[in-house]
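# My questions are about this predicted structure, shown below with the sequence.
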Amino acid sequence: MATLEEIQCKVRSRDPNQDEFLQAVDEVLTSLKPLFERYPKYLSVLSAVCEPERVVQFRVPWQDDRGEMQINRGFRVQFNQAIGPYKGGLRFHPTVNLSIIKFLGFEQIFKNALTTLPMGGGKGGSDFDPKGKTDSEVLRFCQSFMTELYKHIGPDTDVPAGDIGVGGREIGFMFGQYKRITNCHQGVLTGKGWGWGGSLIRPEATGYGLVYALDFALKDGGDSMKGKKITLSGSGNVAQFAAEKCLELGATVLTFSDSAGTIYEPNGFDADKVKKLVAIKDRRGRCKEFLEQSSTAQYLEGKRPWGVKCDVALPSATQNEIEKADASTLVANGCKFVFEGANMPSDNDAIEIFKDNNVCYFPAKAANAGGVAVSGLEMAQNSGRVHWTRNEVDQKLKGIMENIYNTCRDTAADLGKPGDYQLGANAAGFKKVADAMIEQGQVFTNKL
């Protein structure tokens, strides 16, 4: 049987230029050493888990408002179907490439497993940028994108959702095209509108779930959210609804951000100020415009929020937004909790700094699993042709996040590393997927 190091070397040799994917693989594999020492049979599964079951790349031609033809790339990586249909979002952003889609799909395998819902791991998207495009241009792009994607998805095969650049508008346009082509009204996409297959709480789910996980961790240590100073990055759905839930539980939210800089309220955002910021973002404005709404706000041009003193950091923007220097600054400023709302927002050097300084670090695959959890609940409602109330979905979400927190805590303790939630999340998710693959004969081990 190959060693862990040999497997890592083989993955690197196959995809030497896929930096984001290799970063995600290294983060998981390195943290899992205690699992492989305790249960060597799982090493036989590792090579298969690191290789997608299927990768689809396609051309997306569409016409802009000037009548000119534009070409983008589309992707769908179907990574692992061991415990259920492929499930993962679609990202529309100019930085999208195969490496990013593979890293997101790889993370999605374990995130989905942690929810305990029957969902495999996948991801997709395009290098199309919806910013600055008219609704008619976005419509034409989405229709062209779905004209190819529909061949590879289905309610029992692969159920995409939204991600960066893909909100209710884009999901609606793609769902309409899917129905037009297939003549079927199926739960083939999640994040749909309420009234035609969507679930209540879905827009709020990732942000709410993130704060529920934080709240469970604080309570487990005899503490609470009340009075905690929170720095948030991002200003989209995750950040907005995380802020809403933080305020509800008595915390103080100090920051939001976008790619141009950070908006900082020294005395905190109240609910009214959050609504004003949301209104700016809803019309696709920038955080800097909030200065017109508040006499106390400060704008930190070109900076991330991590220089602002806080008790808790909730990175909720994008990958690798917390690097080694940012992590050192957070530690120096007294930050004790880092719960990740975005996918892989802390690089591996930053994670080591958090762990070396006893910061409670809760990784994205566990902390932001609320979004895909409610997507799974949307799939269940679609399959049963039912709608659950807002309270029903919220209570199910809270229960899922509590189970995720407890599972990560208990798995880490079982492996002799209490408090190492990175190990707990990776090991618990990996074990569930690996056991399914072994039992289904997808891999073979002599150590059953």
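Thanks, I have the structure now.
# use CA for all of it now, contacts and neighbours both
Fine.
# Do you have the strands of the stretch 201-350 of the chain handy? List them.
Assigned by DSSP state E, counting those that start in this stretch, the stretch 201-350 of the chain shows strands spanning 229-232, 252-258, 261-269, 298-301, 312-314, 337-339.
# Sorry, slip of the keys, the one I care about is the stretch 51-200 of the chain.
54-63, 69-80, 86-92, 120-126, 158-161.
# Would you reformat the strands of the stretch 201-350 of the chain as a markdown table and include mean neighbour count and distance to residue 425?
Converted to a markdown table, the strands of the stretch 201-350 of the chain look like this (neighbours: other Cα atoms under 10 Å; distance: least, Cα to Cα, whole Å):
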| stretch | mean neighbour count | distance to residue 425 |
| --- | --- | --- |
| strand 229-232 | 27 | 22 |
| strand 252-258 | 26 | 27 |
| strand 261-269 | 21 | 30 |
| strand 298-301 | 16 | 34 |
| strand 312-314 | 26 | 18 |
| strand 337-339 | 24 | 13 |
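# Turn those into CSV, including distance to residue 90.
Below are the strands of the stretch 201-350 of the chain laid out as CSV (distance: least, Cα to Cα, whole Å):
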stretch, distance to residue 90
strand 229-232, 23
strand 252-258, 20
strand 261-269, 25
strand 298-301, 30
strand 312-314, 23
strand 337-339, 23
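# The structure to be compared is supplied as follows:
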Amino acid sequence: MLTDEYVKRVYAQVEKRDGDQPEFLQAVQEVFESLQPVVEKHPEYEKAGVLERLVEPERVIKFRVAWTDDEGKVQVNRGYRVQFNSAIGPYKGGLRFHPSVNEGVIKFLGFEQILKNSLTTLPMGGGKGGSDFDPKGKSDAEVMRFCQAFMTELCRHIGQFTDVPAGDINVGAREIGYLFGQYKRIRDEYSGVLTGKGLEFGGSLARTEATGYGLCYYTAEALRVLRDDSFEGKTVVISGSGNVAIFATEKAQQLGAKVVTASDSNGYVYDPDGIKLDIVKDIKLGHRGRIKEYAERVPGAEYHEGCSGVWTVPCDIALPCATQNEIDGASAETLVKNGCKVVCEGANMPSTPEAIAVYQKNGLLYGPAKAANAGGVAVSGLEMSQNSYRLSWTFEETDAKLKSIMESIVAESLAAAKEYGHEGDLMLGANAAGFVKVANAMVAQGVL
């Protein structure tokens, strides 16, 4: 509940202006609830209008993307880039290609990115972008033509010292390669303007694994500090089967857990003996297949239509790695009933407010997305550093830096939670720790 008068006033303004953007309103309300003890302790933030400025993007770019399909027919999509906040560094955040993309979705992602990037301690502001283009079912040539058309407009607004996009849902190595090539062709410069690049042209080792590995490093550290526990011997349920889910599965298995599920937009598979990751990688990374194929190839595995059913599988730890709002209140209640004690988020805002309330009521260890899935943008920031130095670190060096960053996020969050009277609350702590750094930078830089 919002009780602070300053916070309530600003949220009412957001509702009035952006009432047609439910995902953005949800993200703002969740953050604002956590920030109430912070703004009460820092009245200077109200005088400086920090919250009013925080929820208003510095720039929203919306553009037409016209491209030609393999039949020679012109197709038209919408492109977006929201440059939300640059108080602590250039805008940084991924590009998402999915039919669900609209301005509200991109704004919610960009808003979350402000605090997520702040938590990494790296000098990165918050931004996000994408398009309602769906690469599924498209040929490589169609994806290339779309990416080239998209970058032809986007290149006017980005740069290594201005705004550095990365990948997100449906924007992987193939798409980043096409986008980078078009930027280089138009701007005639070779720079670290995009992250998630191939290793041959400026990418970083461990970037592909970063979000999934980072999620597990965060979860392991939170378990160690708050529960004197670990992944060892635990049953883990993971949603999704993209990069985040695959490498969260890989690291959880390395840490001694048994991961029993994987899913995609059609349904989920349950393997009581533990997911065979080589088969999932072959299906999803090898030939972009559907997860249903797993059950056809692995004796004893079950396939179920409907991806939400994954949360009915009994587990000790749940790691949602698919998409926003995939766990609602009913699914959260089922998780608790079936013995789940830990939920840490690999996707962006995968739990509804009702689900979060269930976690908190039942004392689950809850790691919010902006903290738990910050590993991807953390290694993106490390890729930017390597590009600036014109060098490459080894996988082991980068992975060690990632692990250190994720462990520091847990420590920062717990310290902030204690400072503002909510000891052990990782959600409030993450929001408070990320916000204070950005707010102080905004105040120091004047009214912008």
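Happy to help now that I have it. Predicted, not measured: the structure shown is a model, and the values here were computed from it.
# right, so the strands of the stretch 51-200 of the first structure: which one is the most enclosed?
strand 120-126 (a mean of 30; mean count of other Cα atoms under 10 Å).
# The second structure: matching residues for that strand?
Using TM-score structural alignment, the residues of the second structure aligned to strand 120-126 of the first structure are 125-131.
# what do we get in the first structure for residue 391 of the second structure?
Per TM-score structural alignment, the equivalent position to residue 391 of the second structure in the first structure is residue 386.
# Ok, residue 164 of the second structure next?
Aligned partner of residue 164 of the second structure by TM-score structural alignment: residue 159.
# re earlier: hmm, who's touching the match of strand 120-126 of the first structure?
77-99, 101-102, 106-107, 109-115, 117-118, 163, 165 (Cα atoms under 8 Å, 6 or more residues apart in numbering).
# cool, and stretch 133-147 of the second structure?
Residues external to stretch 133-147 of the second structure that are found in contact with it (Cα under 8 Å, 6+ apart): 65-70, 77-78, 97-99, 170, 175, 178-179, 182.
# Now the two most distant members of those residues.
Greatest spatial distance in the contacts of stretch 133-147 of the second structure: 99 and 182, 23.0 Å, computed using Cα to Cα.
# and the two? which has more neighbours close in?
Legend: neighbour count by other Cα atoms under 10 Å for residue 99 of the second structure and residue 182, higher for residue 182 (21 against 12).
# and the residue lying closest to residue 26 of the first structure once chain neighbours are set aside, what element?
Excluding the flanking residues, the one nearest residue 26 of the first structure by Cα to Cα, 6 or more residues apart in numbering is residue 8, at 7.4 Å. Assigned by DSSP states H and E, residue 8 of the first structure belongs to helix 4-14.
# Go ahead and confirm the match of residue 164 of the second structure touches residue 186.
No: applying Cα atoms under 8 Å as the test, residue 159 of the first structure and residue 186 come out as separate, 10.2 Å apart.
# what's near enough to touch the equivalent of residue 363 of the second structure over in the first structure?
In the first structure, residue 363 of the second structure lines up with residue 358, judged by TM-score structural alignment. By Cα under 8 Å, 6+ apart, the residues touching residue 358 of the first structure are residue 336.
# just residue 262 of the first structure next, same as before
233, 255-256, 287-288, 299-305.
# and the match of strand 120-126 of the first structure, how far from the first structure on average?
Here the mean offset of stretch 125-131 of the second structure against the first structure after fitting is 0.2 Å, by mean Cα distance after the TM-score superposition for the first structure.
# Skip the chain neighbours and tell me the closest residue to the counterpart of residue 155 of the second structure in the first structure.
Under the alignment (TM-score structural alignment), residue 155 of the second structure pairs with residue 150 of the first structure. Take residue 150 of the first structure and drop its neighbours on the chain: the residue closest to it by Cα to Cα, 6+ apart is residue 178, 6.3 Å away.
# Quick one: map the one you found onto the second structure.
So residue 178 of the first structure corresponds to residue 183, using TM-score structural alignment.
# Is it correct that that match is in contact with residue 150?
No: the pair residue 183 of the second structure and residue 150 fails to qualify as a contact (Cα under 8 Å) at a distance of 10.1 Å.
# tell me how far the top helix by length along the second structure is from the chain's mean position?
In the second structure, taking DSSP state H as the definition, the longest helix is helix 395-419. Put simply, helix 395-419 of the second structure sits 16 Å off its chain's centre (Cα atoms, centre = their mean, to the nearest Å).
# Then stretch 41-56 of the first structure?
Put simply, stretch 41-56 of the first structure sits 21 Å off its chain's centre (Cα atoms, centre = their mean).
# Outside of it itself, list whatever touches it.
Under Cα under 8 Å, 6+ apart, the answer for stretch 41-56 of the first structure is 1-4, 7, 11, 25, 36, 75-80, 102, 106, 431, 434, 437-438, 443-448.
# one more time with 7 Å, if that's ok
For stretch 41-56 of the first structure, contacts defined as Cα atoms under 7 Å, 6 or more residues apart in numbering pick out 1, 7, 36, 75-80, 434, 443, 445, 447.
# Also stretch 155-173 of the second structure?
With contacts defined as Cα under 7 Å, 6+ apart, stretch 155-173 of the second structure is touched by 90-98, 135, 176, 183, 191-198.
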